[in-house]
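> How does the following fold in three dimensions:
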Amino acid sequence: MEPNILDLRQERCPLALLLAKRHTNGLEIGEEIHILVSDPSSFSDIKKYLQKQMVKLTCEDLDGYFRMHVTKEIC
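Predicted coordinates for the structure are as follows:
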């Protein structure tokens, strides 16, 4: 199965946050998505939003961008 990737490296807030919300709200339980973000403010806003949701979140600081691994958990 191919990974579900949302590449927001060319986007800035508020659009990056809105797109991340839209894609993560549509996840089914157990479904995963990788969100790629290069803007530190967008990364911070998306991270804060996801920490309040029913998801498992891990973040990596890579070369020039951030990768967020999001897994929808049981409500």
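> contacts and neighbour counts: CA atoms only from here.
Fine.
> Return the residues in contact with the nearest residue to residue 37 once chain neighbours are set aside.
Nearest residue to residue 37, sequence neighbours excluded (Cα to Cα, 6 or more residues apart in numbering): residue 9, at 4.5 Å. Counting by Cα atoms under 8 Å, 6 or more residues apart in numbering, residue 9 makes contact with 36-39, 65.
> Here is the second sequence; please produce its structure so I can put it next to the first one:
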Amino acid sequence: MIMIIIDLTAFRCPLPLVKVKLALKQIDTGEKLRVLLSDPGSRQDVPRFLKKVGYHHQIIQSKESVLALEITK
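Predicted coordinates:
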């Protein structure tokens, strides 16, 4: 299984959410996407979006400097 990792720690809201949405369109059902976020707004917005649209996701790492999410399409 292929896992795509996207480091979005250099970006500020709303760009990480936009990039996550675009990445999810590019992967097939069953594939995984790992996203790294640091912006406080994005750390809230991205998981909220994933829950709203029904993507299974889990927090892999949650530190003050970075939040790592693993998303299964």
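> How many residues are close by the closest residue to residue 56 of structure 2 other than its chain neighbours?
Excluding its sequence neighbours, the residue lying closest to residue 56 of structure 2 (Cα to Cα, 6+ apart) is residue 72, at 5.4 Å. Close neighbours of residue 72 of structure 2, defined as other Cα atoms under 10 Å, add up to 18.
> Give the burial count for the nearest residue to residue 8 of structure 1 once chain neighbours are set aside, as a bare number.
Nearest non-adjacent residue to residue 8 of structure 1, counting by Cα to Cα, 6+ apart: residue 37, 5.1 Å away. Counted with other Cα under 10 Å, the neighbours of residue 37 of structure 1 add up to 25.
> who's in contact with residue 37 of structure 1?
7-11, 43, 65-67.
> Neighbour-wise, which one of those residues leads?
Counting neighbours by other Cα under 10 Å, residue 43 comes out on top of the contacts of residue 37 of structure 1 with 25 neighbours.
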